[in-house]
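Sequence first, then the predicted structure, then my questions.
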Amino acid sequence: MGTARRLRLVGGMRALETVLVWDPARCFAYRVEEAGVPGVRAMMEEWRLAPSPYGGTTLHWTIALDVRQPVRPLWRAANPLLAGVLRRAARRLDLRIASAAVHG
């Protein structure tokens, strides 16, 4: 915990994140220290995994954003885009978990 990572996302967005929680089987949470996104003052994400009563795993994703007023409507309009990003990230996470289970 407390580990920082710099990343560049599709579209050229850059960020500096600090890991708050890292439990590979249950939870990953981080806060964004610096974001190359106009109007974002603060951001935090949590990915929580839990056994599903139907088999497999349930993913609970929480994102908290503090954005400046002029760009707030743009973030609301971006919700469908964020949902697609989450789906793709969840699929990659699922593949990583499956690969880790196979490789011990």
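That came through fine.

going forward, measure contacts and count neighbours with C-alpha atoms only.
Will do.

Can you classify the residue sitting nearest the centre point of the chain by secondary structure?
Centroid check for the chain by CA atoms, centre = their mean gives residue 45 as the closest residue, at 5.1 Å. Applying DSSP: H, G, I helix; E, B strand; the rest coil to residue 45 yields a three-state assignment of strand.

Contact partners for it?
With contacts defined as CA atoms under 8 Å, 6 or more residues apart in numbering, residue 45 is in contact with 29-31, 61-64.

Can you list which of the residues you listed are found in strands?
Secondary-structure check on these using DSSP state E: residues within strands are 29-31, 61-64.

Check it against this one:
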Amino acid sequence: MARRLRPVGLDFIEDAPVRLVFAAQVSAAPEDVYRALAEEVEGWPRWFKAVTLARPTHGGAGREVKLMGGVRFEETIMAADPGQRYAYRVDTTNAPGLQALLEEWRLTPRGTGTHVRWTFAADGPAAFRFALTLARPGLGHSFRQAVRALDTRLTARRAAGQ
């Protein structure tokens, strides 16, 4: 059953009890990566394996996301800075233990490509926080796999002239 999480602001990215930060380099330009993240929300399942459904809600001010295993999120977009940053807060979820969650994707030009940094900022009871730190390698693997798939997709799109 879905339950409401504690609303947090963008400062939670720096202040969260658990902050998992992952980074990768892609050959695509920041504008292209941003478009895939923020404007082509329904395309997430094509490159982020853990995501089975993603769709914008509230005229683009929110998102509905479903993950493998049945976890669901209703989110509010907290920052949408084209080519630079995309952040969203989870408002409701069926994930056990989670009390607050904010995710941020930072995009920085690097050579002809983009440095992508994903911050997963969360809070929950001590047992949840401990379990989340144990899940760090798996989340990192999922992130790296997703970013590689996204880069492949964007490279193919660019080659096709789209």
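Nice, I can see it. Since the model is a prediction, treat every value here as computed from it, not as a measurement.

TM-score for these two?
Once superposed, the chains reach a TM-score of 0.82 (TM-score structural alignment, normalised by the length of the first structure), with 102 aligned residues with a CA RMSD of 2.2 Å.

Identify the farthest-apart pair in the contacts of residue 45 of the first structure.
31 and 61 (13.7 Å; CA to CA).

and the gap between residue 84 of the second structure and residue 124 of the second structure?
For residue 84 of the second structure, the distance to residue 124 of the second structure (CA to CA, to the nearest Å) stands at 29 Å.

coming back round to it: which one of the ones in strands among the contacts of residue 45 of the first structure is nearest residue 19 of the first structure?
residue 30 (4.3 Å).

Leaving out sequence neighbours, find the closest residue to the counterpart of the closest one in the second structure.
Residue correspondence to the second structure (TM-score structural alignment): residue 30 of the first structure is matched to residue 88. Computed as CA to CA, 6 or more residues apart in numbering, the closest residue to residue 88 of the second structure that is not its neighbour in sequence is residue 77, at 4.3 Å.

List the contacts of that neighbour.
With contact taken as CA under 8 Å, 6+ apart, residue 77 of the second structure is in contact with 61-63, 86-89.

now swap in residue 65 of the second structure and tell me
51-55, 72-75.

repeat that for 6 Å
For residue 65 of the second structure, the residues meeting the contact criterion (CA atoms under 6 Å, 6 or more residues apart in numbering) are 53-54, 72-73.
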